[in-house]
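Colleague: Let's see this in three dimensions:
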Amino acid sequence: MVIKIAVIGSADFLKRIQSLSTQISDIQIDEYVYQEPQDATQLVKTINPCDIIFFSGALPYYFSREWREQLTIPTHYLAQDEMSVTSTLLAVSYHKKVLLTRISIDLMDATFVTNVLADIDCEDQVVHVMDYQDMVESHFDLNRIITYHQTLWNQGIIDLAITSVHAVYDQLQQLGVPVMRMINPSDTLIRGLHDSKTKAQLVQRQSAKVAVGYIYINGTHELKKEKIAAIAHHIDATVQQMKPNLYALYSTQGNIENLINNNMLRDFFNKDQKHVKLGLGYGETIFEAGQNAEIALRFAKKEGEASCAYILTEGKELNGPYPQEYKQQRLAIDQPEFLKMAKQTTLSPANLSKIIQFGKTKNARHFTAVDLANYLQVTRRSTERILKKLADQGFVLVVGEEMTYQQGRPRAIYKLNILIYN
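Modeller: You can find the predicted model right below:
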């Protein structure tokens, strides 16, 4: 299957991409040319149907973030690295005969230049470098980069400017400043196209996996069949009524993720619709996806009267409850240290996963039983039982106590003693 790649970049970049694209089989390039990196924002809005968007660099990728994050297709960008700097400096030395001390460079990360100079034992060489990473994260000003090079040239400090931004190259040429573009080696460009193709294929394979959904209507409440038909239409699903209050949907993972990303679940679970539970499961087969959907539905039923949905992936990652909030927990343990921990404490994979996730929050450095109970959404007594199991095995340490009331026993303050970032 041919992968259609929408490439956003300057005219020069796209010309090189087209010349190299023949080295990768089964791809089609659609060109979207910008004059300045900021134009990528508007270009993203005009993209025709494709499998992935490939940006020419970090700048257009960053500027299009607002619209890019709304896309349902993957994106990729060409990352600048030491290889680009090395190739460029070699070209300057061989063709331009310009000393390192007489050039100025702009790029996203100045450490690339520092690392290259260290590798070739030229750390004592003073190279004028402008790092615009901070500017990108606050307020990007193309003129500041242009002025940086122009000022050094006017003062006689440099003989050549090297820029990573094509629009800066064009402006400096008009101003009469000797300038060359940062070189993107052919191997880097080919690798960027290949990575884009691979990323798109991976997403396609994931999207094509089977998804099963169970819609459950609690008690005597009703859900109009037109509403079920509407959501089935959105995810291109077939519908089967299993019981008077239970419907099954058969679709694909890609369609379900589009449902989530486009906030259509929020419309399905409107403020007037209560007592509706949706369990969604992914799998390699309908049987596996159906089993996961049943488990997800059980979690949805525990959420009281509020309508909600849970998703259980084939990797046993539970996501939900949608649309109120998004939490993720693992229902399976596949790391030896966590498996050992589960056996020692007799805690379920779900509870252990939640505790590990709690450990990654800022509130978990020092916490009380109440803090953990609020996070786990269980009673204080249940939390204390969990803490005792953890403490008995040394996975929780008591590091202090607090007295928030004038009467009663002080509350213990705990600290997790778990390698949560493995």
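Colleague: Only C-alpha atoms from now on, for both contacts and neighbour counts.
Modeller: Fine.
Colleague: can you pull out the strands in the stretch 101-250 of the chain?
Modeller: Per DSSP state E, counting those that start in this stretch, the stretch 101-250 of the chain carries strands over the ranges 103-107, 128-131, 160-163, 179-181, 210-217, 238-243, 246-252.
Colleague: Val370 is nearest to which of the ones you listed?
Modeller: Proximity to Val370 (C-alpha to C-alpha) singles out strand 210-217 among the strands of the stretch 101-250 of the chain, at 33.0 Å.
Colleague: by how many degrees do that closest one and strand 238-243 diverge?
Modeller: 40 degrees (axes from the mean of the first three to the mean of the last three C-alpha atoms, to 10 degrees).
Colleague: which SS state does Ile256 fall under?
Modeller: helix (DSSP: H, G, I helix; E, B strand; the rest coil).
Colleague: and it, how many neighbours?
Modeller: Other residues within reach of Ile256, judged by other C-alpha atoms under 10 Å, total 24.
Colleague: swap in the one 5 residues further on?
Modeller: Taking other C-alpha under 10 Å as the neighbour definition, Asn261 ends up with a count of 14.
Colleague: compare with the first, here's sequence two:
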Amino acid sequence: MPRDRITVLAPYDVIGMVAAIGHEFGSCAFHLDAYSDSRDIVDLFHKHRASSDAILIGGPLAHDYLMQQITGLPRTNDVPIGFVPYDETAIFRVLFEMARDRSDIDLEPMRISIDHPAGDHIRECVEEIDLGVGNTFCKECSSAENVAALTAFHSSLWREGHVSAALTSVHFVYERLRELSVPVYRIQPSKSAIRTAITALEDRLRERQLQDRQIALVAIRFKDAASGSGRVDIRSNLDRRRLPVERRLNALAERLSGVAQWVSPTEVHILTTRHHVEQDGCIAQTARLAADLRRDYGLDTAIVAGIADAANDALSLVRHTLARRADPPDRDIWIVDADRIVQHDSTSDTCLRYDTASSDPTLLKKAEGAHIGIASVNRVLACLTDNQIDHFCTDYLAKWPGQRPMIRA
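Modeller: Model (predicted):
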């Protein structure tokens, strides 16, 4: 069985640590590429995304910068992206390293400069070991474009004698301050944070593979429409506009990586996967198709997507839903999972909060063992979270507001 390919993009002084820990994960093959300047992350992402199943970034600053730069670009969501955070272990390690190296200085009055993205956590850790928050100078950095300002911040405080040492989580800043002979300490991700990040990315890959294996059947049924003189026969209306309608249906099928096929004179099916139906923008694109067909040709539609493990089961869900909702509202779109639970209502054009997917392998295993859908499990968890409780009876759940997601088709 081929192993998942995870590309690791990390600073030069972190890449080796990630590579060593990556050997612990036998189900994945790791490809490594290093950077010094976080702004290089965009070019590296475009270089590797086509050959990667997932991408792991070695720090939050580069990750946030990448997300800002690729937002809105096509197909950027095809590859799961994760990053390694800076946790308390990493921060305490560098604080102890600094205390050991600067043993000639009393820690209590010691003054240090720190920067974002680890700044908030460092302040908490400084409090924990009583270094004194009043002895720290902090600067936030919200973008990789501002790393030059971080270098100036630390170096000027050092030159003016306001600080004894600098702490930075940015490799680029660390290298520049060393060149300027500023006493600087680098906050590197901890091994536990790297393991956690890789595990989370593995879980997302398993979830994606589950979605890719599940079948989604999208049924588009054309309905008789009202006109000034009564009802317009849908078949005659469709026959006159068959070619332009088919072009639009084929365009939607292409976006869903499926094929549009007429199963009756008034109904089209698109066979695809759950992943393509649930991807960002799918519902909006389908809603636009329905609106355009109504506006341009006077064609009303009912659209249902059935999600199941087999095509016949997905078809059964679609048929059942359309039969129960013989006259759904114009341009309505329904997504129905294997539990016959409606997971989307087009009136809000947003996916409902009780996701049918879960990245928690323990939760998935328990749901499978109990023969219940993960959507039902997530509904219970949402109720617990909203009400900040750890138990309840069935009556309480039934009376919990916002139950529309659980309407059975």
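Colleague: quick one on the thing from earlier: quick one, which of the strands of the stretch 101-250 of the first structure is packed in tightest?
Modeller: Of all these, strand 210-217 has the most neighbours on average by mean count of other C-alpha atoms under 10 Å, namely a mean of 26.
Colleague: and the strands of the stretch 101-250 of the first structure as a markdown table, adding distance to Asn292 of the first structure?
Modeller: Converted to a markdown table, the strands of the stretch 101-250 of the first structure look like this (distance: least, C-alpha to C-alpha, whole Å):
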| stretch | distance to Asn292 of the first structure |
| --- | --- |
| strand 103-107 | 48 |
| strand 128-131 | 49 |
| strand 160-163 | 52 |
| strand 179-181 | 53 |
| strand 210-217 | 8 |
| strand 238-243 | 17 |
| strand 246-252 | 13 |
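Colleague: For the nearest residue to Ile235 of the first structure once chain neighbours are set aside, give its distance to Tyr61 of the first structure.
Modeller: Setting aside the residues directly before and after it, Ile235 of the first structure is nearest to Asn255 in space (C-alpha to C-alpha, 6 or more residues apart in numbering), at 4.9 Å. Taking C-alpha to C-alpha, to the nearest Å as the measure, Asn255 of the first structure falls 26 Å from Tyr61 of the first structure.
Colleague: Show me which of these two is the more surrounded one.
Modeller: Between Asn255 of the first structure and Tyr61, counting by other C-alpha under 10 Å, Tyr61 is the more crowded of the two (24 against 19).
Colleague: Remind me which helix or strand that one belongs to.
Modeller: helix 58-63 (DSSP states H and E).
Colleague: Where in the second structure does that helix fall?
Modeller: Alignment of helix 58-63 of the first structure against the second structure: residues 60-65, by TM-score structural alignment.
Colleague: Contacts for that stretch, please.
Modeller: 38-39, 41, 57, 82-86, 117, 142-144, 170 (C-alpha atoms under 8 Å, 6 or more residues apart in numbering).
Colleague: same deal with stretch 2-12 of the first structure?
Modeller: With contact meaning C-alpha under 8 Å, 6+ apart, stretch 2-12 of the first structure is reached by 14, 26-37, 40, 43, 47, 50-57, 60, 166, 196-197, 200-201.
Colleague: which of those are buried?
Modeller: For the contacts of stretch 2-12 of the first structure, a burial check counting by 16 or more other C-alpha atoms under 10 Å picks out 14, 27-34, 36-37, 40, 43, 50-57, 60, 166, 196-197, 200-201.
Colleague: that older thread, how close does the match of helix 58-63 of the first structure sit to the first structure?
Modeller: Here the mean offset of stretch 60-65 of the second structure against the first structure after fitting is 1.3 Å, by mean C-alpha distance after the TM-score superposition for the first structure.
Colleague: Show me the longest helix that occurs in the first structure.
Modeller: Longest helix in the first structure, counting residues (DSSP state H): helix 186-207.
Colleague: what's the residue mapped onto Glu124 of the second structure from the first structure in contact with, if anything?
Modeller: Using TM-score structural alignment, the partner of Glu124 of the second structure in the first structure is Asn115. Asn115 of the first structure makes contacts with Glu82, as judged by C-alpha under 8 Å, 6+ apart.
Colleague: cool, and Ile215 of the second structure?
Modeller: By C-alpha under 8 Å, 6+ apart, the neighbours of Ile215 of the second structure are Leu271, Thr272, Thr273, Arg274, Ile307, Ala308, Asp309, Ala310, Ala311, Ala314.
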